[in-house]
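Asks: Sequence and predicted model, in that order:
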Amino acid sequence: MIHLVRMLYSVTVGWIRTNGSVKKHILEVSTLKRICMPQDLDLFLHMNNATYLKHCDIGRIYLWLENGVWNEVSKCGGSLTLGASNNRYRRSITLFTSFRIESKVIYWNDTAFYVEQKFVRNKDNFVCMISLMKQTLINSKPEDVVKKLHGPIRKPELLPELESWIQSIVMSSERLRKNN
């Protein structure tokens, strides 16, 4: 229930703040400030792994509102759905620790945007968790969305670790298709 309230709050604030217009370039970082609350904890008194992913959802929605992707995809009857995620937990976030979620589009191909999300502890700027997210577009293409927002721009260089991860997704999909 708390997650739903947080999400509705963030979407409402994001919508009001952007007023339905593009506030950030597609390649700019979107930042949300958060504090680890009691409902975020697991039995070991640090942020539950599932809570990180809930915060990632909110961070991506905020990103799409700020950079205008949400509006452009919606205009053509499309939608955004999470196709895959890769999460690396580096250090715990404990009760009442303030942190920020930095979300950034780092690449796109014919079917998806790839987003990097970092959970950065405010007191020392340590990246406690980093996540790669494949945000698949339905009834829309990333290149078309980017062109509508910014005209023709060069997409970012494909990072080696992202390339390996994309390849692992392709291999997994091929294996699953063979088994079905």
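Replies: Sure thing, it's come through.

Asks: all contacts plus neighbour counts: C-alpha atoms, from now on.
Replies: Noted.

Asks: quick one, helices of this structure?
Replies: Assigned by DSSP state H, the chain shows helices spanning 2-18, 49-67, 69-75, 142-150, 160-179.

Asks: List the buried residues of the fourth one.
Replies: Applying a neighbour-count criterion of 16 or more other C-alpha atoms under 10 Å, the buried positions in helix 142-150 are 142-143, 145-146, 149.

Asks: try the second one
Replies: In terms of neighbour count (16+ other C-alpha under 10 Å), helix 49-67 has its buried residues at 51-52, 55-56, 58-67.

Asks: now do the longest one
Replies: Neighbour counts over helix 160-179 (16+ other C-alpha under 10 Å) mark 162, 165, 169 as buried.

Asks: Excluding residues flanking it in the chain, which one is nearest the first one?
Replies: Setting aside the residues directly before and after it, Leu162 is nearest to Leu132 in space (C-alpha to C-alpha, 6 or more residues apart in numbering), at 7.9 Å.

Asks: Run a quick check on the one you found versus Tyr114, I expect a contact.
Replies: Yes. With contact defined as C-alpha atoms under 8 Å, Leu132 counts as touching Tyr114 (6.9 Å).

Asks: just to revisit the earlier point, just put the buried residues of helix 142-150 in JSON lines and tack on distance to Pro38.
Replies: Below are the buried residues of helix 142-150 laid out as JSON lines (distance: C-alpha to C-alpha, whole Å):
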{"residue": "Pro142", "distance to Pro38": "38"}
{"residue": "Glu143", "distance to Pro38": "41"}
{"residue": "Val145", "distance to Pro38": "39"}
{"residue": "Val146", "distance to Pro38": "39"}
{"residue": "Leu149", "distance to Pro38": "40"}
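
Asks: these two touch, right, Cys76 and Ile138?
Replies: No. Here Cys76 does not reach Ile138: they are 9.9 Å apart, not a contact under C-alpha under 8 Å.

Asks: what about versus this one:
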Amino acid sequence: MYPFVRMFYQAWKNRNAPKLGLFESHHSRHVCMPWDIDLWLELNNGRTLTIFDLGRVPMSIRNGTAKVAKDGGYSMAVAGASVRYRRRVTTFQTVDMVTTPIGFDDKFLYIEQSMWDQTGECCNHILLRGAVIKKRKLVPPKELFDLMDPTLESPELPAWVQNWIAADDTRPWPPTR
């Protein structure tokens, strides 16, 4: 089941947090609960993606995109992701999450997230492509961001992000059945 209680808690906890600029990082702390684990008694790989939601939603509240999207009739959806799993996260382990929007292009916005253990080691890392949607159609992120600041431009996307975009563009769609 989706962690609605944890999501509401994160939103409540961050309701009075200082506002963030669009490209500033949101930091949050999370605990791996018994219902988050797999057969190997570690954070399930799919659940990791869900827990990353717990960083993105409060970030969008703090940087203002959630309100602007709601007021303008926009929604956002995950449109692609690349994840690296490097260290185990076990039951009741606390992780620090960093969520950072890194830019956008004419189709998508890009967000980087990572989870860190208490020794400072990175446990996992995700590059996420987000879609901005209005009336069930994909729209350029700039359309949404213009409601926040019409002069806003994306920082140049890092080379590794551009390489990921280019590599993903070579992937056939739809896939062969």
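Replies: Okay, I see it. The shown structure was predicted, so the numbers you read here are calculated from the model rather than taken from an experiment.

Asks: where does the TM-score land?
Replies: Once superposed, the chains reach a TM-score of 0.86 (TM-score structural alignment, normalised by the length of structure 2), with 173 aligned residues with a C-alpha RMSD of 2.3 Å.

Asks: what about the helices of structure 1, which gets the closest to Lys118 of structure 1?
Replies: Nearest to Lys118 of structure 1 among those is helix 49-67; the distance by C-alpha to C-alpha comes to 8.9 Å.

Asks: so what's the most centrally placed residue in structure 2 up against?
Replies: Relative to the mean C-alpha position of structure 2, the nearest C-alpha, by C-alpha atoms, centre = their mean, is the one of Arg56, at 4.4 Å. Applying C-alpha atoms under 8 Å, 6 or more residues apart in numbering to Arg56 of structure 2 gives the contacts Thr99.

Asks: which one in structure 1 is aligned with it?
Replies: In structure 1, the residue paired with Arg56 of structure 2 is Arg60, using TM-score structural alignment.

Asks: same deal with Leu20 of structure 2?
Replies: So Leu20 of structure 2 corresponds to Lys24, using TM-score structural alignment.

Asks: Arg60 of structure 1 versus the nearest residue to its match once chain neighbours are set aside, what's the distance?
Replies: Spatial nearest neighbour of Lys24 of structure 1, excluding adjacent residues (C-alpha to C-alpha, 6+ apart): Asn67 at 4.7 Å. Applying C-alpha to C-alpha, to the nearest Å, the value for Asn67 of structure 1 to Arg60 of structure 1 is 11 Å.

Asks: Structure 2: matching residues for stretch 106-113 of structure 1?
Replies: By TM-score structural alignment, stretch 106-113 of structure 1 lines up with residues 102-109 in structure 2.

Asks: gap between the alignment partner in structure 1 of Asp71 of structure 2 and Lys148 of structure 1?
Replies: Taking TM-score structural alignment, the alignment pairs Asp71 of structure 2 with Lys75 from structure 1. As defined by C-alpha to C-alpha, Lys75 of structure 1 lies at a distance of 11 Å from Lys148 of structure 1.

Asks: Tell me who's in contact with Glu24 of structure 2.
Replies: With the criterion set at C-alpha under 8 Å, 6+ apart, Glu24 of structure 2 makes contact with 100-101.

Asks: With distance to Leu82 of structure 1 added, can I get the buried residues of helix 160-179 of structure 1 in a markdown table?
Replies: A markdown table is the format used below for the buried residues of helix 160-179 of structure 1 (distance: C-alpha to C-alpha, whole Å):
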| residue | distance to Leu82 of structure 1 |
| --- | --- |
| Leu162 | 16 |
| Trp165 | 15 |
| Ile169 | 13 |
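
Asks: List just the nearest of those to Asn87 of structure 1.
Replies: The nearest member of these to Asn87 of structure 1, counting by C-alpha to C-alpha, is Trp165 at 11.4 Å.

Asks: residues touching that closest one, list them.
Replies: Trp165 of structure 1 neighbours (C-alpha under 8 Å, 6+ apart): none.

Asks: what do you get if the cut-off is 10 Å, keeping everything else the same?
Replies: Counting by C-alpha atoms under 10 Å, 6 or more residues apart in numbering, Trp165 of structure 1 touches 84-86, 132, 134, 159, 171.

Asks: Widest-spaced pair of these?
Replies: Leu159 and Met171 (18.4 Å).

Asks: ok, back up a step: would you mind measuring the gap between the ends of the match of stretch 106-113 of structure 1?
Replies: 8 Å.

Asks: Run a quick neighbour tally on Thr151 of structure 2.
Replies: 9 (other C-alpha atoms under 10 Å).

Asks: next one: His25 of structure 1
Replies: 15.

Asks: same check, this time on Val127 of structure 1
Replies: 19.

Asks: show me what contacts whatever residue of structure 2 lines up with it?
Replies: Under the alignment (TM-score structural alignment), Val127 of structure 1 pairs with Cys122 in structure 2. The contact partners of Cys122 of structure 2, by C-alpha under 10 Å, 6+ apart, come to 84-88, 95-97, 114-116.

Asks: All set now, cheers.
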